[in-house]
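Student: got a predicted model here, sequence first, then my questions.
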Amino acid sequence: MTEMDAGPEFVWDDQVAVRSVHFHDPDAPAATIVTPSVFVAVQDGQGRFLLVQRRDSGSWEFPGGRMDVGETAIEAAVRETAEESGMRVRITGLVGLFSDPAFVIQPVAGEIRQPFVVCFQGVAEWGSPRPDEIETTDAGWFEPAQVEAMTLEPGACRWIHHAIAGSSEPHLE
């Protein structure tokens, strides 16, 4: 199965389903809301990427999440990275905008979301990777070849692959 025809992934937290992720799944429910989200492709001086492991699925992704009311996208990106990985970052650029309507997140309760993702580039200012033990169970620096072999969060594969490719132009969809 490729990332483009993945069915739902049911995510568990202590044996209780918390959400299902649908990526190009013809049986996905229709989204009821678009949710602004931010993720950060943080690189260190050796070209490695910072990734966090999600508690609910065990999959890996860049640190990030939903924006809060009253904050800018950059503020949300810095906050989410610090919360999930223990790293303070400075935003340096844009990997891309990702708004695929066939990427749907269905929580057990609440509105079915279509994420609108802004993926930034960033550099570490201080800190050492560490999980928050709430949303993330691991965090670390990984070589691009290592990242390609990891189990990545559905949907996140796209912005991770674009960041690794290192295009000088942001991806726009």
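Tutor: Yes, it's here.
Student: make it CA atoms for all contacts and neighbour counts henceforth
Tutor: OK.
Student: how about the contacts made by Leu51?
Tutor: Residues touching Leu51, when contacts are defined by CA atoms under 8 Å, 6 or more residues apart in numbering, comprise 60-63, 139-142.
Student: also this one, for the comparison:
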Amino acid sequence: MARTEHFHDPHAPKPNSIVVAVTTFVLDGQDRVLLIQRTDNGLWALPGGAQDVGESIAQTVVRETREETGIDVEVTGMVGIYTDPNHVIAYSDGEVRQQFSICFRARYLAGQPTESDESSRVEWIEQHALDELNIHPSMRLRIDHGYANLPQPYIG
């Protein structure tokens, strides 16, 4: 299913849903961040996705990261909560979702970067190389906050 990101776009469609979703900020031993290139829009992003009924939010982080990247992680904290009502995601099935994403900090446990149905590429990316990638501004904010290691989670 294709998706289109609208960010502070006055012509964006009106949202018709909010879904609890997560993203995972995880670094390897060389301070490289784990990113995927999404198959639904081609953008680079932190791994993540929607919470399933019957799982805790930490279980969602672990499951989504493993599914999209092949990497096993352990949740260690929170980077922030991202709920900008002017960021909506329109899906090809008619759903228009208002952003609601909790970005978690996690520790790498095991695994090798492995592509999935949702990720055409999975790579550990050095911070200085981020500007070369096509990353949505909202996702870049989460990555920058993760690297900043703020004393308190971002709420916005």
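Tutor: On my side now, so go ahead. Every value quoted in this text rests on a predicted model; they were computed, and no experiment measured them.
Student: superposing both, give me the TM-score.
Tutor: Here the TM-score for the pair of chains, by TM-score structural alignment, normalised by the length of structure 2, is 0.94; 156 aligned residues with a CA RMSD of 1.3 Å.
Student: report the two of the contacts of Leu51 of structure 1 separated the most.
Tutor: For these, with distances taken as CA to CA, the pair at the greatest spread is Pro63 and Phe142 (13.3 Å).
Student: which one of these two is surrounded by more residues?
Tutor: Counted by other CA atoms under 10 Å, Pro63 of structure 1 and Phe142 do not tie: Pro63 has more neighbours, with 27 against 18.
Student: so the corresponding residue of structure 2 for that one versus Lys14 of structure 2, what's the distance?
Tutor: Residue mapping for Pro63 of structure 1 onto structure 2 gives Pro47, with TM-score structural alignment as the criterion. If you measure Pro47 of structure 2 against Lys14 of structure 2 using CA to CA, to the nearest Å, the figure is 26 Å.
Student: do His128 of structure 2 as well
Tutor: In terms of CA to CA, His128 of structure 2 sits 36 Å off from Lys14 of structure 2.
Student: those two: who's more crowded?
Tutor: The neighbour count for His128 of structure 2 versus Lys14, taken as other CA under 10 Å, is higher for Lys14 (16 against 8).
Student: trace that one over to structure 1, please.
Tutor: For Lys14 of structure 2, the aligned position in structure 1 is occupied by Ala30, per TM-score structural alignment.
Student: where's that match, which helix or strand?
Tutor: Here Ala30 of structure 1 sits in a region with no helix or strand, counting by DSSP states H and E.
Student: with adjacent residues omitted, what lies nearest to it?
Tutor: Closest residue to Ala30 of structure 1 in three dimensions, ignoring its sequence neighbours and counting by CA to CA, 6 or more residues apart in numbering: Ile112, at 7.2 Å.
Student: re earlier: give me the common contacts of Pro63 and Phe142 of structure 1.
Tutor: When CA under 8 Å, 6+ apart defines a contact, the residues bordering Pro63 of structure 1 and Phe142 alike are 50-51.
Student: let me see the contact set for Phe116 of structure 1.
Tutor: Under the criterion of CA under 8 Å, 6+ apart, the contact partners of Phe116 of structure 1 comprise 34-37, 97-100.
Student: hang on, it is in a strand, isn't it?
Tutor: Yes - counting by DSSP: H, G, I helix; E, B strand; the rest coil, Phe116 of structure 1 is found in a strand.
Student: grab the nearest non-local neighbour of the residue mapped onto it from structure 2.
Tutor: Matched to structure 2 by TM-score structural alignment, Phe116 of structure 1 sits across from Phe100. The shortest distance from Phe100 of structure 2 to any residue other than its chain neighbours is 4.6 Å, reached at Thr83 (CA to CA, 6+ apart).
Student: good, wrapping up.
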